[in-house]
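Student: only geometry, no sequence info:
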């Protein structure tokens, strides 16, 4: 059987998105997956997965599913990690994508070959392909924050946290104001003897429902308005729905609404207002079991959970990309300006649900790969755009200056640019 010219590494949501697009475009491919099943990080049994038992999706089922495969009607507004994993696996089965997946096969390294790429597995097997799509996901390489001093208790990254009962009879400090950090801090508030959350800055906390409607559905329901108008409207709305969050012990945000990744949480104010969770400032240093903060306060804890994010990584092919703030530099978060036959799927940090954007990006890539096969001259025209065009996909949002927001895109802006490219190139929006 002839080896397909296109290889995909990873059978999580992004890998399956491009697989579905290639299948529709009638372009043969193969997927290499290190785990024994599809699902990516949502499969808690997948080695290295950051998933924990109580995890839920932070965007609603209404907007979060694959466009041609909606989530089941009986799913709650915010599905559990088990439901998400089952949904992703059902997507792969429904579109018969599993037949093209080689499971239990981890790609150890990639080498440039005159006709494409040589892929070598951890077992020492080698495969050759002309086109390589890296869809290995973004939440696999923990970013371990460093602090002065030495902590005598347990200190670990949040990717090792699995069960809330791990916090029983302990004093817990969670570090990090992202969605997982806040969720884990709320778990600690329910199970630990004492629970604290250290945050470098204040954030806007958006409840998961507004007037009984999922917040993302509510915000997408109205007309598209200028950024400043949107900020004014939603800040007023948050005052009505939430009130002054500083009265709940939460620090005042040091930036405008929408200038950082949305924090979707309806529990934190319950726990802070009941004294189950106490908010601390940024860490200064450790000494024994004591943690000293930059505001001059200190606490004694047994364990520290570093919910300090992840570094993007393509460990098997890192040398073939240019990097900035642990992010590969890509055109449309997809195309590599350095090499015209290696791509990245799923490295998109955005302010909306990801799977729809994955699908649109996958369609864009499938169109280009089809041109490379059937219309090489047209493919060269697009390749020139990749190497010469500089894009700003922030939508004019002045994002918080942090590594987390390097390469961050506004969902409406990237979708508009996708439509523009499709039109310019005479490509279909679907196959």
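Tutor: Everything's here; your move. Keep in mind it's a predicted model, so treat the numbers as computed, not measured. Residues are numbered from 1 along each chain as shown.
Student: From here on, just use CA atoms for contacts and neighbour counts.
Tutor: OK.
Student: which stretches of the stretch 151-300 of the chain form helices?
Tutor: Using DSSP state H, counting those that start in this stretch, the helices of the stretch 151-300 of the chain run over 179-191, 215-220, 227-241, 268-273.
Student: mind checking which helix or strand residue 111 is in?
Tutor: Applying DSSP states H and E as the criterion places residue 111 in strand 107-113.
Student: which residues touch residue 398?
Tutor: residue 259 (CA atoms under 8 Å, 6 or more residues apart in numbering).
Student: Burial-wise, tell me which of the helices of the stretch 151-300 of the chain comes out on top.
Tutor: Across the helices of the stretch 151-300 of the chain, the average number of neighbours (mean count of other CA atoms under 10 Å) peaks for helix 179-191, which reaches a mean of 24.
Student: Check it against this one:
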């Protein structure tokens, strides 16, 4: 079970129940949602429940984003053995539980079916425009947003008071920069293009990376490849998915523990899982809880059996071999670079939104104080699942657009944003993968507190004529 605090926090963040269609209120600001993945559909549901007029554009023909294998939008990194790393109850939306017969860690096809069911349950499908790509978002002189789209009917530009960006952040592959020296005679792919073990069968495979995808791919390669090497430049604490027969993220802790109990849970998980350094992987240079969790049930047995050979970081490429920093080498005809992703917004001019090195400071990972009316949904990397956090963000934005929430002055927003950024910087080691890292339970608690404060401000404030409700002044 989750901690008492986490349960109470989630209850406070429970999305408004929708028992019948909510009429659209044309007097409210008009919004655009970009993307119909897990974050986009949560945002769309929150807007629909609040009566906010909106359009949702999805480049593909289905909902579910990254959880749909071979998604027609061409951006999914989903592979055959992918399953969630957060247990179902911790991943589910607050008012739509996952089916009771799902396993503790659902498969990608089950997760995709869950998103489909969510969209149909809340009657959202007809509110989504499929096969339509947002190609440009820009600010108009009157502070509205111009959204240019391309779809089956051609190209057009629409005007909105608010834009909710939910295009995901696991679709633009980040390759090693600079590239490793030397030449390679074999094939190189990014983990984004990995789909099944058939790509690995009978080959000499080198997997480079230390995240969840790297370990998943290495384990599968160990079953079917001629040889498998897992190359890691930096060690990670590899947690098990189960503890005493239960999903690890549901392990009980005393309910009075504050939000930082998550770090304690990760430390306990690391200690009980055992240090993979004894199996040849690098010793982590950080404490448990100072990095995004890495989980694997199969990597230990693969290393013990010799199916996967551990190696340090890559030094150079030499034809049909990869040479590592310790001077050793391994034969290879396939390198899988599991080296993460860039945060990308191809529809936003970089002069407007700069996410170099994946670093885009936002207030509560949602609001850019210089760009009123522009919101980011799901642009965070939680120690836990994104979905409940994206749901809470969507509800917050809906409250903002309906005037039920009013933000504090911009200078206060900046101060608090800087304080949040500094806290996260201290908690997690410096890396592009940690620029968006947040603690699941603390984030929900903190956002709930701010929403209540904003509701109190809304009750006593008067909105200037023509302003978008709830945005910083």
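Tutor: Received, thanks. What you see is a predicted model, and the numbers here were worked out from it, not measured in a lab.
Student: circling back to that earlier point, what's the closest of the helices of the stretch 151-300 of the first structure to residue 60 of the first structure?
Tutor: Nearest to residue 60 of the first structure, of all those, is helix 215-220, at 6.9 Å by CA to CA.
Student: And the closest one against the second structure, how far off on average?
Tutor: On superposition with the second structure, the mean distance recorded for helix 215-220 of the first structure (mean CA distance after the TM-score superposition for the first structure) is 2.4 Å.
Student: name the helices or strands packed onto that helix?
Tutor: Judged by 3 or more CA pairs under 8 Å, 6 or more residues apart in numbering; DSSP states H and E, helix 215-220 of the first structure is in contact with helix 61-64.
Student: coming back round to it: need the helices of the stretch 151-300 of the first structure in a markdown table with distance to residue 21 of the first structure, can you?
Tutor: Converted to a markdown table, the helices of the stretch 151-300 of the first structure look like this (distance: least, CA to CA, whole Å):
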| stretch | distance to residue 21 of the first structure |
| --- | --- |
| helix 179-191 | 30 |
| helix 215-220 | 26 |
| helix 227-241 | 32 |
| helix 268-273 | 39 |
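Student: quick one, which of these is nearest to residue 91 of the first structure?
Tutor: So among the helices of the stretch 151-300 of the first structure, helix 215-220 is nearest, using CA to CA, at 22.7 Å.
Student: now that closest one, how far from the centre of its chain.
Tutor: Centroid displacement of helix 215-220 of the first structure relative to its chain, using CA atoms, centre = their mean, to the nearest Å, is 19 Å.
Student: likewise stretch 159-178 of the second structure?
Tutor: Worked out by CA atoms, centre = their mean, stretch 159-178 of the second structure lies 11 Å from the chain centre.
Student: secondary structure class for the corresponding residue of the first structure for residue 336 of the second structure?
Tutor: In the first structure, the residue paired with residue 336 of the second structure according to TM-score structural alignment is residue 305. Put simply, residue 305 of the first structure is strand when judged by DSSP: H, G, I helix; E, B strand; the rest coil.
Student: Neighbours of the closest residue in space to residue 305 of the first structure that isn't next to it in sequence, how many?
Tutor: Distances taken as CA to CA, 6 or more residues apart in numbering place residue 174 nearest to residue 305 of the first structure, at 4.7 Å, with adjacent residues excluded. Neighbours of residue 174 of the first structure under the rule other CA atoms under 10 Å: 29.
Student: List the residues that contact residue 174 of the first structure.
Tutor: Here residue 174 of the first structure is in contact with 181, 184, 185, 195, 196, 197, 198, 304, 305, 306, 307 (CA under 8 Å, 6+ apart).
Student: re the thing from before, ok, the match of residue 336 of the second structure touching residue 175?
Tutor: Yes. If you go by CA atoms under 8 Å, residue 305 of the first structure and residue 175 touch, sitting 6.1 Å apart.
Student: Would you map the strands across the stretch 1-150 of the second structure?
Tutor: 31-34, 54-57, 128-129, 133-139, 145-151 (DSSP state E, counting those that start in this stretch).
Student: looking at the second structure, where would I find the counterpart of the strand holding residue 111 of the first structure?
Tutor: Counting by TM-score structural alignment, strand 107-113 of the first structure corresponds to residues 134-140.
Student: so where do the strands sit in the stretch 201-350 of the first structure?
Tutor: 205-206, 209-210, 213-214, 263-264, 278-280, 283-288, 290-293, 298-300, 303-306, 323-324, 327-328, 342-344.
Student: and among those strands, the most buried is which?
Tutor: Comparing the strands of the stretch 201-350 of the first structure by mean neighbour count (mean count of other CA under 10 Å), strand 342-344 ranks first with a mean of 24.
Student: Counting by contacts, list what that strand packs against.
Tutor: Using 3+ CA pairs under 8 Å, 6+ apart, the elements in contact with strand 342-344 of the first structure are strand 131-134.
Student: Report the mean deviation for the strand it packs on after fitting onto the second structure.
Tutor: Mean deviation of strand 131-134 of the first structure relative to the second structure after superposition (mean CA distance after the TM-score superposition for the first structure): 0.9 Å.
Student: about what we covered before: tell me which of the strands of the stretch 201-350 of the first structure sits nearest to residue 159 of the first structure.
Tutor: strand 303-306 (8.7 Å).
Student: What mean distance separates the closest one from the matching residues in the second structure?
Tutor: Strand 303-306 of the first structure differs from its equivalent in the second structure by a mean of 0.3 Å after superposition (mean CA distance after the TM-score superposition for the first structure).
Student: what does that strand rub up against?
Tutor: 144-145, 153-158, 170-176, 181.
Student: any idea which of these is closest to residue 22 of the first structure?
Tutor: Distance ranking of the contacts of strand 303-306 of the first structure against residue 22 of the first structure, using CA to CA, places residue 158 first at 35.1 Å.
Student: Starting from residue 40 of the second structure, give me the distance back to residue 33 of the second structure.
Tutor: 6 Å (CA to CA, to the nearest Å).
Student: Now do the shared contacts for these two.
Tutor: What both residue 33 of the second structure and residue 40 touch, as defined by CA under 8 Å, 6+ apart, is the set 56, 165, 166.
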